[in-house]
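K.L.:
Fold the following for me, if possible:
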Amino acid sequence: MLGSSSSSSCSHHHDQQHQQDQEQLHLQSDLSPPSIYLRQLLLACARSISHSDFTAAHRIATILSSNSSPYGDSSERLIHSFTKALNLRLRLHLPHPPPLSINNDAILQSSYLTLNQITPFIRFSQLTANQAILEAINDDQHINHDIHILDFDITHGVQWPPLMQAIADRRPPPTLRITATGTNLETLRRTGDRLSKFAHSLGLRFRFFPLLLPHHTVDDVINHLSAVLLLPNEILAVNFVLYLHRLLTDRDKLLLVLKKIKSMNPKVVTLAETEANHNHPVFLSRFEEALNYYTAIFDSLEVTLPPNSRERMAVEQVWFGREIADIVMAEGENRRERHERFLSWKTMMKVAGFRNVALSPFALSQARLLLRLHYPSEGYNLDVVNDSFFLGWHNQPLFSVSSWH
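P.N.:
Below is the predicted model of the structure:
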């Protein structure tokens, strides 16, 4: 009897508290823009989680869920994505957490291709990396060498056709070989077939080697690097575009990977990464950093695309939604999206024995042209710092690209 009366009074208190929260929300939203207040609630929810006050966090998350939508303006959509991520984290603290539904791989791949079309992020990274590779292999002393590209996580291989075109124009044209890593052998083979057909249409001698890394973990990479075939008459280029952060589960082992790459004597290593610290061990610091970073991403999408754009929704909900969920929800070794800022990568590359190679003025004008032609929004800017390029939205740097030898 005692138990039931105590639980009913507890439930009454909970309802009262929920009502107060709702009243407070309506009161505040009359005084200030709702998105500012909802953002404060997001931070309050994250703070409650960081203090292990899951009752309060759940209460705030309920308010956020009923006051945000994937169809509103950029701040509403951002709040919706972060609320979803917080709810996923809260589910982990239930006595019997329900299984998480993971994004379907086909949907994820489709959103990647859409992301590539509607934002400059991937194209900027790949175009700049290609230019660095091209300039390294066009060095006079290597003009008669064949070319070998080791590409980590090639996905659909959209980076390579423009470079293949440039290589095919060389006289005499060299042979190009790509060793491509991926987690799915079928996807790797399809990518290899597409690139082989394209090479054939250019009259370019081309070979493609799929290297399956089933888990894309640091150990996986270390175990499979010895399978990469190196030939004496080839220049090696290693491409890390938006990939290396996944190996930050173990910094010491990642340094081993980089040192092993250095021992393969590449002519150039290209590195593109998200310019944010989403690898902070303290949840709240990581959450605040992610909130600022993805605010800029969602704002840029808002300005670049028309209202109710289906493509934008797919990219926000699937691609960036998955990143946000991973940064907010996962702890320890389960986290994949371990972005760190350029200065952190610079330190690691130098420890591994690499030196930064300045990207050329031509690479800069080419990247600026890409932004002007395809994304004529005033918000994007391009900065050159430490011989590397930074693509930003207003004052928020978003991505960095650098070249190493």
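
K.L.:
Please count neighbours and contacts with C-alpha atoms only from this point.
P.N.:
Fine.

K.L.:
Next one: residue 126 from residue 273, what distance?
P.N.:
11 Å (CA to CA, to the nearest Å).

K.L.:
Quick check: neighbours shared by the two?
P.N.:
residue 241 (CA atoms under 8 Å, 6 or more residues apart in numbering).

K.L.:
Nearest spatial neighbour of residue 122, chain-adjacent residues omitted?
P.N.:
Using CA to CA, 6 or more residues apart in numbering and skipping the chain neighbours, the partner closest in space to residue 122 is residue 116 (5.7 Å).

K.L.:
Sorry, slip of the keys, the one I care about is residue 206.
P.N.:
In space, and not counting its chain neighbours, residue 206 is closest to residue 176: 4.9 Å by CA to CA, 6+ apart.

K.L.:
any chance you could map the helices in the stretch 301-405 of the chain?
P.N.:
For the stretch 301-405 of the chain, helices defined by DSSP state H, counting those that start in this stretch occupy the ranges 310-314, 321-329, 342-351, 361-374.

K.L.:
Residues in contact with stretch 381-388: which ones?
P.N.:
356-359, 368, 389-394, 400-403.

K.L.:
Going by distance to residue 199, which of these wins?
P.N.:
Checking those against residue 199 with CA to CA, the nearest one is residue 403 at 25.5 Å.

K.L.:
Just to check, the closest one is in contact with residue 134?
P.N.:
No - with contact defined as CA atoms under 8 Å, residue 403 does not count as touching residue 134 (11.5 Å).

K.L.:
Please generate a structure for the following sequence too, so the two can be compared:
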Amino acid sequence: MLPFYHLDRSGSPDNQCFYRPVENVGEQSRISENHTSHEKKQMTFFPGFERFEELCFDDGPSEPSPFQLSQEECTKLRNIHSEMLELFVPEEEETSRTLSSFRVLNNCRSNLEEQNSAKVKASGSDIACSKVGGQSVNEIIRLAGEKFIKSRSQRADGFSELNHDLHDDKTGDAELIVQKLLLSAEKIGEQQYEHARSLLNHCNEYSSNKGNPIQRLVYYFSAALREKIDQEMGMTTPEMVSLQFEKDIMNPSTTTSLSLHQRMPFCQIMQFTGIQAILENVSQAKRINIIDLDIQYGTHCSVFIQDLASRQVCPVEHLRITAVGTKLNTITTETGKRLANFAKSMNLSFSFHVITVDDILDLNENLFELDINEVAAVYSPYFLWTLISQQDRLEYLMEVIRTINPSVMVVSETEVNHNSPMFVNRFVEALFFFGAYLDCFGEYMDPDDPDRFTAELMFGHGIQNIVAAEGKERIVRQVKNNVWVQFFGQFNMVQKELSRSSLYQASLVAKNFNCEASCSLKMDGKSLILGWKGTSVLSLSAWEFL
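P.N.:
All right, here's what the predicted structure looks like:
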């Protein structure tokens, strides 16, 4: 294992960055003085809290939140954003029962219609979902779902009607292929495995991991359904799929991550918005500690450094970035070195502190080396969902953060429910969610782009885990924003308003990517929801502790 580093702040002069290697604190945290903490870790901090599987909420429409900035504010943010973008260039180098199971198709249609009508206004510029040339992937899925439900509800022997269609010559009809996928999922739910496998053989005639977005989607979902069949029939075990997914999602390749970040709008829209929210909440602090729960390559941290180094009002005396890592999301030494060099070039006093633990239950507030003169902020980009399958760890982490009492905690998560105990519901949710991503890939990346292949293969492992795995092997248990709102409420957290400047950042990035017609931004209470052609994909919210 590579050594981990943190910057030694003892006797550090201003504007000097240096660090020393430290051993894995997962081992250090097991010294005798922490024995009693393990008893504490087994406690349920909030006995009244419901399990994620039991949380059900109304997904009714929320009112959009119009906003507008002054011309001066717009100009300032545009300039800042333009400078920030330069930092992101990668370095070289049964019928009724069945219909009930597929009711989520109607929910997805309802959500799509809501997204079409929701807008966020920013300085006279509207970003709204609308149809673009041809059909989007998720419009094809929605239309196929409507035909599937209509066919199944019109006939008691609905399969015979679909079965007739399945043997025609329209093997290239995208809607028909999606209906085959839906029918195959239904048959798996009814334990008609050979029938389901036969349907998937038809899908193979159309699917391709090198084709158009819908062909690629069918390719990965067909593979996931085959894996589900094999596991149900005892031909394979789910462990290998889970292990492969953990490896991919927690440690994606550097080049692929940087390439997607530079070329895809989703990440940058939410990242710039979250960064702006944090910066505004530490605007009066001279010594700042940003705690990052998933720093990866630290690209976004360069934005913090650049902004804080150029701050004229209440100049920053020192910036400390604390990166939290586990055995799954390791932190490379190069991240700290790169950020330290960049801070030095900006003449900013900087230190980089890494906390790495074998288990989240080994984390405690003492490891953060908190300074009473520092103002702390927590940034959690798409990390909390990885602990839903280990809710004791999730609750423990939140308890540690509550002890730290940061001025703000900014959270980005996926806006999808992959936590349903019903396999068919997860299947449909995932179909729309990944359909949106593959559709976006199709607009911004070439069909034979190697980074696109790598990203889609990683998605394929995630799809298999969502569709095929059950019990403890099902790692992907993402939930929607309304569930997180309820969860955070159990920790005496209150949601903070996202400022007009933060929301403007989101609209500005979307405009720079020229995706205003496809990308929707709407407010769900105080949370920002990003959608792609009618399908919600990401959420962002800011929180503080009472």
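
K.L.:
ok, back up a step: please produce TSV containing the helices of the stretch 301-405 of the first structure, extended by mean neighbour count.
P.N.:
As requested, those are exported to TSV (neighbours: other CA atoms under 10 Å):
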stretch	mean neighbour count
helix 310-314	17
helix 321-329	23
helix 342-351	16
helix 361-374	15
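
K.L.:
looking at those, which is closest to residue 143 of the first structure?
P.N.:
With respect to residue 143 of the first structure, and counting by CA to CA, the nearest of the helices of the stretch 301-405 of the first structure is helix 361-374 at 20.0 Å.

K.L.:
Please tell me which residues of the second structure the closest one aligns onto.
P.N.:
Aligning helix 361-374 of the first structure against the second structure (TM-score structural alignment) gives residues 500-513.

K.L.:
what does stretch 284-294 of the first structure give?
P.N.:
Aligned by TM-score structural alignment, stretch 284-294 of the first structure falls on residues 424-434 of the second structure.

K.L.:
And the matching stretch against the first structure, how far off on average?
P.N.:
Compared with the first structure after fitting, stretch 424-434 of the second structure deviates on average by 1.0 Å (mean CA distance after the TM-score superposition for the first structure).

K.L.:
and the lengthiest strand in the second structure, what does it pack onto?
P.N.:
As assigned by DSSP state E, the longest strand anywhere in the second structure is strand 535-545. Secondary-structure packing of strand 535-545 of the second structure (3 or more CA pairs under 8 Å, 6 or more residues apart in numbering; DSSP states H and E): helix 103-117, helix 265-281, strand 408-414, helix 423-444, strand 493-496, strand 527-532.

K.L.:
ok, and which of these has the densest surroundings?
P.N.:
strand 527-532 (a mean of 25; mean count of other CA atoms under 10 Å).

K.L.:
corresponding residue for residue 310 of the second structure in the first structure?
P.N.:
Residue 310 of the second structure maps onto residue 169 of the first structure when the alignment is built from TM-score structural alignment.

K.L.:
Distance-wise, check the aligned partner of residue 73 of the first structure in the second structure relative to residue 439 of the second structure.
P.N.:
Correspondence of residue 73 of the first structure to the second structure, assessed by TM-score structural alignment: residue 212. To residue 439 of the second structure, residue 212 of the second structure is 9 Å away according to CA to CA.

K.L.:
Could you list the buried residues of stretch 218-236 of the first structure?
P.N.:
218, 221, 234-236 (16 or more other CA atoms under 10 Å).

K.L.:
Repeat that for stretch 26-42 of the first structure.
P.N.:
By neighbour count on 16+ other CA under 10 Å, the buried set for stretch 26-42 of the first structure is 34-35, 37-39, 41-42.

K.L.:
With stretch 259-268 of the first structure instead?
P.N.:
259, 261-262, 266-268.

K.L.:
same check, this time on stretch 203-213 of the first structure
P.N.:
For stretch 203-213 of the first structure, burial by neighbour count (16+ other CA under 10 Å) applies to 204, 206, 208-213.

K.L.:
Could I get the full set of helices for the stretch 151-300 of the first structure?
P.N.:
Assigned helices in the stretch 151-300 of the first structure, in chain order: 160-168, 185-202, 218-225, 251-263, 283-304 (criterion: DSSP H, counting those that start in this stretch).

K.L.:
so the helix or strand residue 39 of the first structure falls within matches what in the second structure?
P.N.:
Element membership for residue 39 of the first structure (DSSP states H and E) is helix 34-50. Matched against the second structure by TM-score structural alignment, helix 34-50 of the first structure falls on residues 173-189.

K.L.:
So which residues make contact with the matching stretch?
P.N.:
Residues contacting stretch 173-189 of the second structure (CA under 8 Å, 6+ apart): 98, 140-141, 143-145, 147-148, 165-166, 170-171, 193, 195-197, 199-200, 202-203, 206, 214-215, 218, 221-222, 225, 228-229, 423-424, 427.

K.L.:
Next step: those residues restricted to helices.
P.N.:
Applying DSSP state H to the contacts of stretch 173-189 of the second structure, the entries found in helices are 98, 140-141, 143-145, 147-148, 165-166, 193, 195-197, 199-200, 202-203, 214-215, 218, 221-222, 225, 228-229, 423-424, 427.
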